[in-house]
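Q: sequence below, structure please.
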Amino acid sequence: MKTFKEKLNLILYPFLWIYRKGQYRQYSKKDPKELAEILHRKYFKKDIDWKNPRDFNEKIRWLQFYTNTDEWSRLADKYVVREYVREKGYGDILVKLYGKWDKARDIDFDSLPNSFILKTNHGSGEIIAVKDKRKVDLEKIRRKMQKYLDTPFGIITAEPHYLKIKPCIIAEELLVQDGGISSSLIDYKFFCFHGKPVACGVFYDRDMKTHRNGMTPYDMEWNKHEEWRNKNLTSPFKDIPCPVTFEQMKQACYDLASQFPFVRMDFYEVNGHLYFGEFTFTPAALSGGSFTQDRMTEWGKLLKL
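A: Okay, the predicted model is just below:
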């Protein structure tokens, strides 16, 4: 049974979040670096050591504000990145593209198949999966996508490279997970340092409304490492079989990520076929995410500035 304090926190949380969101927005407009410092203290109870960054999150913050991140913006763009992947010889792993629009009112639903997925190119999680367009309110979807399009992603998380992306809406093939392992599409997230993948966080059973999911970490020999997972995660561990395209995934990391000190590369596998997901340069908005502080420390050693 929840205590009075816990109940009060549940009631007040939405109002506190709106207040903090407004504060973060103001800080970000004035100085994104200052907001990054505020968030780092909130998450890790310590200041960023800008002169001698050590762990993973500190070093990524340093790269954010002391190096040119134009390529981050280009490749975090879920539409533009397709050209980069194709140029590198991996056009065959791109999810089929049905259309691209700058405004939600321009979405041509008549040209789309019955099932598809809509997403913005500049955000994270702003996705609508349509299994049968004949059974949904298309105008409601249009309004929701325009709201996503108008939201300046990255402003309250001190991720200014997202703000350089020109927002648009894209429609892609709706991939469906085969087998009964996961209730959602399994997401294989590879953490790559100077082009070398060192860990894969396997995300499964994702709830699209709450964005909660399960996660099991694996190394590059597909050994499970429960000790790597953040203790704050409460979802049970699942043993996920090694994907058929695991070696292809690793090779794609070497070929596509070699120019970056760090990038996370996401893939899917459906019916034995490899699909590219996205590039992420600031995982979990540098909040610690799904991995322990020990892992952040070890990964900091791999990241050479």
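
Q: going by C-alpha atoms from here, please, whenever you check contacts or count neighbours.
A: Noted.

Q: and residue 118, how far is that from residue 165?
A: Separation of residue 118 from residue 165 (C-alpha to C-alpha, to the nearest Å) stands at 17 Å.

Q: for residue 56, that is, sorry about that
A: According to C-alpha to C-alpha, residue 56 stands 25 Å off from residue 165.

Q: now the element after the helix or strand where residue 198 lies, going C-ward?
A: Per DSSP states H and E: residue 198 is located in strand 196-204. Counting by DSSP H and E, the element after strand 196-204 in chain order, helix or strand, is strand 214-218.

Q: got the angle between that next one and strand 196-204?
A: Strand 214-218 and strand 196-204 are oriented at 150 degrees to each other (axes from the mean of the first three to the mean of the last three C-alpha atoms, to 10 degrees).

Q: please generate a structure for the following sequence too, so the two can be compared:
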Amino acid sequence: MDIDFKAILARYASRWRSTRHIEAHLRFPGMDFHEALIRVTYKRIFGAWPDLENPRTISEKMCWLKINDRRPINAVVTDKYRLRGYAEQHGLGHLMNGLHAVWDSAADVDFRALPDAYALKVTNGSAWNVIKAPGQVIDEAAVRKRLDLWMNTNMADNKGEWYYAASPARIIAEHYLDNGGGDIPDYKLFVFNGDVRIIQYCEGRYINFRSIFMDADWQPMPCTYANFTPYGPPPPRPAELDEMIELAQTLSQGFSLVRVDFYIHEGRLLLGELTLNPVGGYTHFTPDEWNHKIGDWLELPDKATLV
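A: Next up, the predicted model:
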């Protein structure tokens, strides 16, 4: 049996962990690694190379921003711990969920000092969360192992989101949020050049996930992410919607595109996170024409202003 030892070595060497990484290195030698990875990942998802000289679809434009917008503030707002300081600078620190503790390593996590229910999050990644519900029994050793794995994984090398590598890895413990049934809906406001154009309402995050796209007037949009199940009748308009829109516009100042996520917990409005590239920058809407329509809403900045 022939064994390609070079391929095996490449697979496990730094930044050569998948066929995407291998192709990025080999197809675009000398190019910034994350730019090469963005191009290859886009091709794998959409079946065509992105037009980054004249980007038109929303995903092409997000890829352009990932490559060209390297301002340090991007790493601040996408870090789940440093976001707290950013919110405070805007006088919005009261929107942040309660913080129990912050640690620099999985070994330092003090489970005995935490309440019965909490949320552990690795701050420089996406969906790196451990949620402990009330009364739930967890395997602390297994949780430490999972947290340690996440903290030693470079999320930037997944979809080319460089800013994840520009923030230190930390673990935070936040208050447990639940409006009943083990879940809490969230409201994801997409802000294009200062204007809220899309609100994605999500529920059933862990069981029976459902999502619907609404416009700023809380009217259902005739599009959704590809492969999403139709939501059905739209949910009731939240009383806090106007406040969410105003806050999202405040927090998005200086960004061409940002998604601002909110929760409503026991009548209190909370800020979840800021996301610069929803779905890592590879959103795929259906019907297909909406990829261009939504792309038209995003006006890209002059490269000279991204300093």
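
Q: what would you report as the TM-score here?
A: For this chain pair, the superposition-based TM-score is 0.85 by TM-score structural alignment, normalised by the length of the first structure; 281 aligned residues with a C-alpha RMSD of 2.3 Å.

Q: who does the strand holding residue 198 of the first structure touch, helix- and strand-wise?
A: Judged by 3 or more C-alpha pairs under 8 Å, 6 or more residues apart in numbering; DSSP states H and E, strand 196-204 of the first structure is in contact with strand 187-193, strand 214-218, helix 246-257.

Q: average offset of it relative to the second structure?
A: On superposition with the second structure, the mean distance recorded for strand 196-204 of the first structure (mean C-alpha distance after the TM-score superposition for the first structure) is 0.9 Å.

Q: tell me the buried residues in that strand?
A: Neighbour-count burial for strand 196-204 of the first structure, counted by 16 or more other C-alpha atoms under 10 Å, picks out 196, 197, 198, 199, 200, 201, 202, 203, 204.

Q: try stretch 32-49 of the first structure
A: The neighbour-count check on stretch 32-49 of the first structure (16+ other C-alpha under 10 Å) flags 32, 33, 35, 36, 37, 38, 39, 40, 48 as buried.

Q: what's in contact with that stretch?
A: Outside of stretch 32-49 of the first structure, the residues within contact range by C-alpha atoms under 8 Å, 6 or more residues apart in numbering are 24, 27-28, 58, 61, 65, 155, 157-160, 287-288.

Q: for residue 165 of the second structure, which non-adjacent residue is closest in space?
A: residue 156 (5.6 Å; C-alpha to C-alpha, 6 or more residues apart in numbering).

Q: correct me, but that neighbour touches residue 162?
A: Yes - using C-alpha atoms under 8 Å, residue 156 of the second structure makes contact with residue 162 at a distance of 4.8 Å.

Q: which one of the two is surrounded by more residues?
A: In terms of neighbours (other C-alpha atoms under 10 Å), residue 162 is the more surrounded of residue 156 of the second structure and residue 162; the figures are 22 against 18.

Q: quick one, what contacts the corresponding residue of the first structure for that one?
A: Alignment note: residue 162 of the second structure maps to residue 160 in the first structure; criterion TM-score structural alignment. Residues near residue 160 of the first structure by C-alpha under 8 Å, 6+ apart: 32, 154.

Q: and residue 160 of the first structure, how far from residue 152 of the first structure?
A: As judged by C-alpha to C-alpha, residue 160 of the first structure and residue 152 of the first structure stand 10 Å apart.

Q: about what we covered before: farthest-separated two in the buried residues of strand 196-204 of the first structure?
A: 196 and 204 (23.7 Å; C-alpha to C-alpha).

Q: before we move on, back to that, present the contacts of stretch 32-49 of the first structure as CSV; the columns should include distance to residue 223 of the first structure and secondary structure.
A: CSV is the format used below for the contacts of stretch 32-49 of the first structure (distance: C-alpha to C-alpha, whole Å; DSSP: H, G, I helix; E, B strand; the rest coil):
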residue, distance to residue 223 of the first structure, secondary structure
24, 40, helix
27, 42, helix
28, 40, helix
58, 28, helix
61, 30, helix
65, 35, helix
155, 37, coil
157, 33, coil
158, 34, coil
159, 32, coil
160, 36, helix
287, 25, coil
288, 22, coil
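
Q: just flag the most distant two among those residues.
A: 27 and 288 (21.0 Å).

Q: residue 37 of the first structure maps to what in the second structure?
A: Counting by TM-score structural alignment, residue 37 of the first structure lines up with residue 39 in the second structure.

Q: on average, how far is the helix or strand encompassing its match from the matching bit in the first structure?
A: Secondary structure assignment for residue 39 of the second structure, by DSSP H and E: helix 33-46. Compared with the first structure after fitting, helix 33-46 of the second structure deviates on average by 1.6 Å (mean C-alpha distance after the TM-score superposition for the first structure).

Q: for that helix, what is the distance to the chain centroid?
A: 18 Å (C-alpha atoms, centre = their mean, to the nearest Å).

Q: quick one: contacts for the residue nearest to residue 184 of the first structure when sequence neighbours are not counted?
A: Excluding its sequence neighbours, the residue lying closest to residue 184 of the first structure (C-alpha to C-alpha, 6+ apart) is residue 205, at 5.0 Å. By C-alpha under 8 Å, 6+ apart, residue 205 of the first structure lies in contact with 182, 183, 184, 185, 186, 213, 214.

Q: how many other residues sit next to the aligned partner of residue 117 of the second structure in the first structure?
A: In the first structure, residue 117 of the second structure lines up with residue 115, judged by TM-score structural alignment. Residues near residue 115 of the first structure, counting by other C-alpha under 10 Å, number 15.

Q: my read: residue 115 of the first structure touches residue 130, true?
A: Yes - because the distance of 5.3 Å satisfies C-alpha under 8 Å, residue 115 of the first structure is recorded as touching residue 130.

Q: show me where the first structure has its strands.
A: In the first structure, the strands defined using DSSP state E lie at 97-101, 116-120, 127-130, 169-172, 187-193, 196-204, 214-218, 262-270, 273-280.
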